[in-house]
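Asker: next one to model:
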Amino acid sequence: MFKRAFVLFAEHETERKVHVEAMRSALPALEVVEPVFPSRVHVPFLEALIEKSYSRTGKGLLPTEIGVILSHRKVWRMIARESSEEHFLVLESDSRILKPELLQSETAEKYDFFFWGAWNGYASLKRSTKENGVGEPLIKSVYGAYGYSLNAKAAKYLLQKTARIAYPVDMYKRFLNPEEISLGAIVPEVISTWRTSDSLIRSESRRHLMTAELIRMIFYCRNTIQSYFC
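Answerer: As a prediction, the model looks like this:
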């Protein structure tokens, strides 16, 4: 099993308590970590961070997106202090464990960072690395921070790479270099998300959700073709 398992969850997320309890049924030792909500806690230099992200990327991050970055960095700092080479599982309050029997740390331990779910199930694995549904993902095909595990080496790496606030925490192609850190993923995904509560990052209309799903399908087709030749 995992050395430790964390979930980012705040008590005011009342509609998501049932999700956390469902996760705890599969992971009895699940540890709750208080996430950062800029609307509820003071984030030093928040406006400056938003401006800096705009100057670096041409698109300023939302306060909630900065909160997500700070929340995951909070967990990574805890993991980075560990001397173990084992994997630590990280979940969010709307994570949904689809197949608990497949959620075994041994599956991930040959990698530094492992995606148990990514981009709502649209992750693509490089064909040359794929074995029994596990392999190296095409870096452009992995988004989302609702289900991943990593070792202390990867936690230290991510803390370094995200020290300059610029992109959302789940835009991995901006942070993770497969030549510097080993990446793995499982397909179909073992961890997904519940769709019973609204996103805490940005409001999404029905039209926006349908458009996003169409875009994911288009890019999934492209990624599937590219990963076949990798």
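Asker: going forward, measure contacts and count neighbours with C-alpha atoms only.
Answerer: Fine.
Asker: what is the neighbour count of Val18?
Answerer: As a burial measure, Val18 scores 12 neighbours (other Cα atoms under 10 Å).
Asker: the helix or strand encompassing it packs against which elements?
Answerer: Secondary structure assigned from DSSP states H and E places Val18 in helix 17-26. Identification of packing neighbours for helix 17-26 by 3 or more Cα pairs under 8 Å, 6 or more residues apart in numbering; DSSP states H and E yields strand 95-97.
Asker: that's a helix at Tyr54, yeah?
Answerer: Yes - counting by DSSP: H, G, I helix; E, B strand; the rest coil, Tyr54 is found in a helix.
Asker: what's the local residue count around it?
Answerer: Tyr54 has 16 nearby residues by other Cα under 10 Å.
Asker: swap in Arg207?
Answerer: 9.
Asker: so it versus Glu213, what's the distance?
Answerer: 10 Å (Cα to Cα, to the nearest Å).
Asker: still on that earlier bit, quick check: what element follows the helix holding Val18 along the chain?
Answerer: In N-to-C order, the element after helix 17-26 by DSSP H and E is strand 31-33.
Asker: in terms of secondary structure, what does that following strand contact?
Answerer: strand 5-8.
Asker: state which helix of this structure is the longest.
Answerer: helix 206-228 (DSSP state H).
Asker: in that one, what counts as buried?
Answerer: Of the residues in helix 206-228, 216, 220, 223-224, 227 count as buried by neighbour count, 16 or more other Cα atoms under 10 Å.
Asker: hang on, the earlier thing: identify the contacts common to Arg207 and Glu213.
Answerer: Shared contacts of Arg207 and Glu213, defined by Cα atoms under 8 Å, 6 or more residues apart in numbering, are absent.
Asker: residue contacts, Leu46?
Answerer: Pro63.
Asker: so how far is Val134 from it?
Answerer: 39 Å.
Asker: and what of Lys17?
Answerer: From Lys17 to Val134 the distance is 31 Å (Cα to Cα).
Asker: repeat for Ile69
Answerer: From Ile69 to Val134 the distance is 27 Å (Cα to Cα).
Asker: ok, Val7 next?
Answerer: 24 Å.
Asker: more neighbours, the two?
Answerer: Neighbours per residue (other Cα under 10 Å) separate Val7 from Val134, with Val7 holding more: 25 against 20.
Asker: Proceed likewise with the subsequent sequence, for comparison:
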Amino acid sequence: MAELAGIGVDWYVRMEQGRTVSPSDVTFDALARALRLGAADSAHLRALARGGDGAAFSIEPVPPTIVRLVQSYAHPAYVTGRRWDLLAWNDAAADVLCFDRLADIDRNLLVFMFATPLARDLFGAAWHDEARRMIALFRATHDLWADDPAFIELVERLKSSSTDFADGWNRHDVRIGVSGEKVLHHPVRGALRYTYATFQSNDDAALKLAIYTPV
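Answerer: The predicted structure follows:
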């Protein structure tokens, strides 16, 4: 592999052994080509090499300005943290996504998806595709915090609650978040089609704002 990537054997051995190395962007690109990684896996490799910030996980506070922004939006909008905890949402998200029906301990997008019946009703026939997408997206974040007790607890809960999550988690797929379109099934208004996008907060890079716009 070192020869394919055009890098030193000693350096590559140190990397495989988990010893401290400081690869350059050129080295990353060479490794990605040698391993035939796609864009998502290449980005994941870079993130793993950089590592997390070393601090123990804690629930992120949401600045009041972001809360007001979310509440002012007429369509579903919400904020998640690094572990995908649901930190803030508006009335439209409560109505369409049923977030207000979640117990405090269940206010996490993955718990919502895999450990409650709400999401299966919401996504209908598209639930399995959405579930696989979410697992692959979360994997990219999780692996930076894989040894943190809060992340371990969440993953163990999901694996014990859902065979779909357990099976998907064992695939080790990684995806990059992109905007797209979803059809959500409201119990009164029927099928609702939205485009969606997520944005990173300048206040805290762990905070993600998701907004839905009707099509």
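Asker: care to give me the TM-score?
Answerer: For this chain pair, the superposition-based TM-score is 0.27 by TM-score structural alignment, normalised by the length of structure 2; 105 aligned residues with a Cα RMSD of 6.0 Å.
Asker: okay, strands next: where are they in structure 2?
Answerer: 77-80, 86-89, 180-186, 190-200, 208-214 (DSSP state E).
Asker: tally of neighbours for Met134 of structure 2?
Answerer: 19.
Asker: for Lys182 of structure 2, list the residues it contacts.
Answerer: 193-196.
Asker: same list, the residues you listed, but as JSON lines with neighbour count and distance to Tyr12 of structure 2 please.
Answerer: Converted to JSON lines, the contacts of Lys182 of structure 2 look like this (neighbours: other Cα atoms under 10 Å; distance: Cα to Cα, whole Å):
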{"residue": "Arg193", "neighbour count": "15", "distance to Tyr12 of structure 2": "48"}
{"residue": "Tyr194", "neighbour count": "18", "distance to Tyr12 of structure 2": "46"}
{"residue": "Thr195", "neighbour count": "14", "distance to Tyr12 of structure 2": "43"}
{"residue": "Tyr196", "neighbour count": "17", "distance to Tyr12 of structure 2": "41"}
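Asker: wait, which of the residues you listed is closest to Glu156 of structure 2?
Answerer: Tyr196 (28.9 Å; Cα to Cα).
Asker: what is the burial count for the closest residue to the closest one other than its chain neighbours?
Answerer: If the residues on either side of it in the chain are set aside, Tyr196 of structure 2 comes closest to Tyr212, at 4.5 Å by Cα to Cα, 6 or more residues apart in numbering. Tyr212 of structure 2 sits with 23 neighbouring residues when counted by other Cα under 10 Å.
Asker: so Tyr212 of structure 2 touches Tyr194, yeah?
Answerer: Yes - using Cα atoms under 8 Å, Tyr212 of structure 2 is in contact with Tyr194, at 5.8 Å.
Asker: need the max-distance pair from the contacts of Lys182 of structure 2.
Answerer: Taking Cα to Cα, no two of the contacts of Lys182 of structure 2 sit farther apart than Arg193 and Tyr196, at 9.9 Å.
Asker: joint contacts of these two?
Answerer: Residues touching both Arg193 of structure 2 and Tyr196 (Cα under 8 Å, 6+ apart) are 181-182.
Asker: now do the helices in structure 2.
Answerer: Under DSSP H, structure 2 gives helices at 2-5, 9-16, 25-35, 39-50, 64-72, 91-97, 109-114, 118-123, 127-142, 149-161, 163-169.
Asker: nearest to Lys208 of structure 2, of these?
Answerer: helix 64-72 (10.4 Å).
Asker: can you point out the buried residues in that closest one?
Answerer: For helix 64-72 of structure 2, using 16+ other Cα under 10 Å, the buried residues are 66-67, 70-71.
Asker: and the residues you listed as CSV, adding distance to His186 of structure 2?
Answerer: As requested, the buried residues of helix 64-72 of structure 2 are exported to CSV (distance: Cα to Cα, whole Å):
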residue, distance to His186 of structure 2
Ile66, 26
Val67, 25
Val70, 21
Gln71, 20
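Asker: re the thing from before, out of the helices of structure 2, which is the most enclosed?
Answerer: Ranked by mean neighbour count, those are led by helix 109-114 with a mean of 21 (mean count of other Cα atoms under 10 Å).
Asker: which helices and strands does it pack with?
Answerer: Using 3+ Cα pairs under 8 Å, 6+ apart, helix 109-114 of structure 2 sits against helix 118-123, helix 127-142, helix 149-161.
Asker: go again using 7 Å as the cut-off
Answerer: Counting contacts by 3 or more Cα pairs under 7 Å, 6 or more residues apart in numbering; DSSP states H and E, helix 109-114 of structure 2 is packed against helix 118-123.
Asker: neighbours around Thr57 of structure 1, how many?
Answerer: 12.
Asker: please apply the same query to Gln160 of structure 1.
Answerer: 12.
Asker: what helix or strand is it on?
Answerer: Counting by DSSP H and E, Gln160 of structure 1 is part of helix 152-161.
Asker: hmm, Val33 of structure 1 is touching Val7, no?
Answerer: Yes - under the criterion of Cα atoms under 7 Å, Val33 of structure 1 makes contact with Val7 at 6.0 Å.
Asker: help me confirm that Ile79 of structure 1 is found in a helix?
Answerer: Yes - applying three-state DSSP, one finds Ile79 of structure 1 inside a helix.
Asker: tell me the spacing between it and Gly184 of structure 1.
Answerer: Relative to Gly184 of structure 1, and taking Cα to Cα, Ile79 of structure 1 is found at 19 Å.
Asker: of those two, which one has the most company?
Answerer: Just comparing Ile79 of structure 1 and Gly184: by other Cα under 10 Å the higher neighbour count belongs to Gly184, 27 against 23.
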